[in-house]
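# Sequence and predicted model, in that order:
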Amino acid sequence: MTVQNSATDIDTFVSEWEAWHQRRDSALAHEHGILAITGLHWLATDPQRFPDAPGSWSTGDDGVTVVLGEGEELVVDGTAVRGRHVFGVIPERGGVNAVWGDAVIEVARRGGQDLIRPRHPEHPPRTAFTGTPAYAPDRRWAVTGTYTPFPEPRPTTVGAVVEGLRHVYDAPGRVRFPLGGRTLGLTAFNGSTPGSLMVLFSDATSGVTTYPANRALHVDPPGPDGTVVLDFNRATNLPCAYTDFATCPLPPAENRLPIAIEAGEKIPHERI
């Protein structure tokens, strides 16, 4: 990456970061975003009712089932359902959103277990949200590295913020990059768009100025020679930084960086 130092280039870098940061906060403040989650309810074979969702919920060989009482209704894929409704088997890290009035009931599967997470727009963490603190953008934290794919993707098991839960991801390769006078490395997972990568990491700021458990960084697809740009100014919090009702993965042990990455999002105001 060629680093430009003109005033115009720096202004562009800062303005693009500010627009990105605003988009992040806008997504967090969405009426059914993570700040609207009111509970994390693990499902069992015996039906259970929860205070923030309609019906009795259970899971079994046929997947997730809800039995709605008289006067209760959900809207699933645009269709109103009453009585007994079978959501079926939810894929790992998949989910379905069922609408209940102005709320949404997320039906999901994490770590091999089914759950529901109601999302209510009036939940205080959402209505009181004023934005996520972050380090001021600085070009020295945007570094060029090299991505080396593994011969075969490596199934990688990591812990979670929920005690006893485990996540398994396929790691397609590893990124190495210079920073702080040394060469560092991060195991990469597949990103949210084709060819992109995602790294989970912690560093010497974790638990001091940044969230203790983890942060994430999106990496655009590598170039033909494996070149990648890691812009730590865009290191983000995971949902667990904002709510106790999350199941976020922890970084692999090798992704705990020995230096302070003083860039990206900090500990949310609500957690300080």
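That came in fine, so what should we check first? As the structure is a prediction and not an experimental result, all values here were calculated from the model.
# For the rest of this, base every contact and every neighbour count on C-alpha atoms.
Fine.
# Strands along the stretch 101-250 of the chain, start to end?
103-110, 113-119, 142-159, 166-179, 182-190, 197-201, 215-219, 227-231 (DSSP state E, counting those that start in this stretch).
# Contacts for the fourth one, please.
Residues external to strand 166-179 that are found in contact with it (C-alpha atoms under 8 Å, 6 or more residues apart in numbering): 110-111, 143-150, 152-160, 183-190, 249.
# if you set the cut-off to 7 Å instead, what comes out?
Outside of strand 166-179, the residues within contact range by C-alpha atoms under 7 Å, 6 or more residues apart in numbering are 111, 144-150, 152-160, 183-190, 249.
# PyMOL command for the buried members of the residues you listed?
In PyMOL, this line selects whichever of these come out buried by 16 or more other C-alpha atoms under 10 Å:
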select buried, resi 111+144+145+146+147+148+157+159+160+184+185+186+187+188+189+190+249
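# and the comparison structure, right after this:
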Amino acid sequence: MSVRDTSAPDPEVFAKEWEAWHRDKDARLASEHGFLAITGLHWLSAEPQSFPGAPGTWSTGPEGVAVELGEGEELLVGGEAVRGRHLFGVIPERGGVDAVWGDTVIEVAKRGGNDVIRPRHPGHPLRVAFSGTPAYEPDPRWVVTGRYEAFDVPRPTTVGASVEGLQHVYDAPGRVVFRLNERELSLTAFNGHAPGSLTLLFTDATSGVTTYAANRNLTVGAPGPDGTVVLDFNRATNLPCAYTDFATCPLPPAENRLPVAVEAGERIPHERGPVA
């Protein structure tokens, strides 16, 4: 492997910082009502339906998502108790509202233009049995410097999803160009959660071999004044679909399939079988 070093941090400090980051990432994944607690992914229609792990009957229409609770049933929405019929209203794309039912949180959301509910129960076996995510040993050689190139205008980019037939549309503000294995490569970037940050969805030559086949994600901090960015592939993470079939994760755009092996970051979860 020939990866360009951007610095020479103390290996012990580097490893400890990575281990703390990885423990925190796994703790959030396996939190009481995190993704590993999801017990089902239920698609709503105009016809009221009941679903396992949720009270009442659920439907959607021009006014948005509604639930009709039975006698004695109650949800907490925004800290307020609701009974009978409750209208959640129109949920924005990639938005969501949480409704609490005992020790279960019911996520009411819109994904790919479809209204869904996902009950999250802390006793779900997937969460209870979680023992952490396998990963490559952290190595400073996988920290590289790149440059961010903004597009003239953000480009609407349609990508597939981990759920067959579902699509997501994101505005791509630019791309990140960098070098790995003596090759200049680039990844289309989407906006990250933190202001100014970027998220890079990608696959590479390890995908389906030692890393999850569908996707991995790398978060990059806000570019410097000259467009400089730092890519730490040791922090390439699995998305929730790597652990559960109840996630609707986006797939990388076609141009983000790297022709090199990125032997860094998270590997195939135990939940998907043995790691090579």
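Great, that's in hand. Predicted model only: the values in this text are computed from it and were never measured.
# JSON lines for the strands of the stretch 101-250 of structure 1, including distance to V89 of structure 1?
As requested, the strands of the stretch 101-250 of structure 1 are exported to JSON lines (distance: least, C-alpha to C-alpha, whole Å):
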{"stretch": "strand 103-110", "distance to V89 of structure 1": "9"}
{"stretch": "strand 113-119", "distance to V89 of structure 1": "9"}
{"stretch": "strand 142-159", "distance to V89 of structure 1": "22"}
{"stretch": "strand 166-179", "distance to V89 of structure 1": "18"}
{"stretch": "strand 182-190", "distance to V89 of structure 1": "24"}
{"stretch": "strand 197-201", "distance to V89 of structure 1": "27"}
{"stretch": "strand 215-219", "distance to V89 of structure 1": "29"}
{"stretch": "strand 227-231", "distance to V89 of structure 1": "37"}
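# Compare these and give me the one nearest T38 of structure 1.
Nearest of the strands of the stretch 101-250 of structure 1 to T38 of structure 1, taken as C-alpha to C-alpha: strand 113-119 at 5.8 Å.
# which ones are touching the residue nearest the centre of structure 1?
Nearest to the geometric centre of structure 1 sits L238, at 4.2 Å (C-alpha atoms, centre = their mean). Residues counted as contacts of L238 of structure 1 (C-alpha under 7 Å, 6+ apart) are R215, A216, C248.
# before we move on, what about V77 of structure 2?
V77 of structure 2 touches D98, A99, V100, counting by C-alpha under 7 Å, 6+ apart.
# In helices only, show me those.
Among those, DSSP state H puts none in helices.
# Using the three-state scheme, assign A27 of structure 1.
helix (DSSP: H, G, I helix; E, B strand; the rest coil).
# cool, and the one 3 residues further on?
When classified by three-state DSSP, H30 of structure 1 comes out as coil.
# now it: how far from R166 of structure 1?
Look at H30 of structure 1 and R166 of structure 1: by C-alpha to C-alpha, to the nearest Å, they are 28 Å apart.
# Between these two, which has more neighbouring residues?
More crowded of H30 of structure 1 and R166, by other C-alpha atoms under 10 Å: R166, with 18 against 14.
# If you rank the contacts of L238 of structure 1 by neighbours, which is first?
Ranked by neighbour count (other C-alpha under 10 Å), the contacts of L238 of structure 1 have R215 at the top, with 26 neighbours.
# Quick one: residues contacting that one.
L200, F201, S202, A235, T236, N237, L238.
# likewise G195 of structure 1?
P221.
# quick one: it and F189 of structure 1, what's the gap?
G195 of structure 1 is 10 Å from F189 of structure 1, by C-alpha to C-alpha.
# List the residues that contact the closest residue in space to F246 of structure 2 that isn't next to it in sequence.
Of all residues not flanking F246 of structure 2 in the chain, L41 sits nearest, at 5.1 Å (C-alpha to C-alpha, 6 or more residues apart in numbering). Neighbouring residues of L41 of structure 2 by C-alpha under 7 Å, 6+ apart: V116, I117, R118, F246.
# Now for Q4 of structure 1, how many residues are close by?
Q4 of structure 1: 11 surrounding residues under other C-alpha under 10 Å.
# so it sits in a helix?
No - under the criterion used here (three-state DSSP), Q4 of structure 1 is coil, not part of a helix.
# Residue in structure 2 paired with it?
Counting by TM-score structural alignment, Q4 of structure 1 lines up with A8 in structure 2.
# Can you name the residues that contact P137 of structure 1?
V14, W17, N233, A263.
# Regarding the first one, what is its secondary structure?
I take that to be V14 of structure 1. helix.
# One more: the last one?
Here A263 of structure 1 is coil, with the state taken from three-state DSSP.
# just checking, it touches F232?
Yes - when contacts are counted by C-alpha atoms under 7 Å, A263 of structure 1 is listed as touching F232 (5.7 Å).
# Perfect, that will be all.
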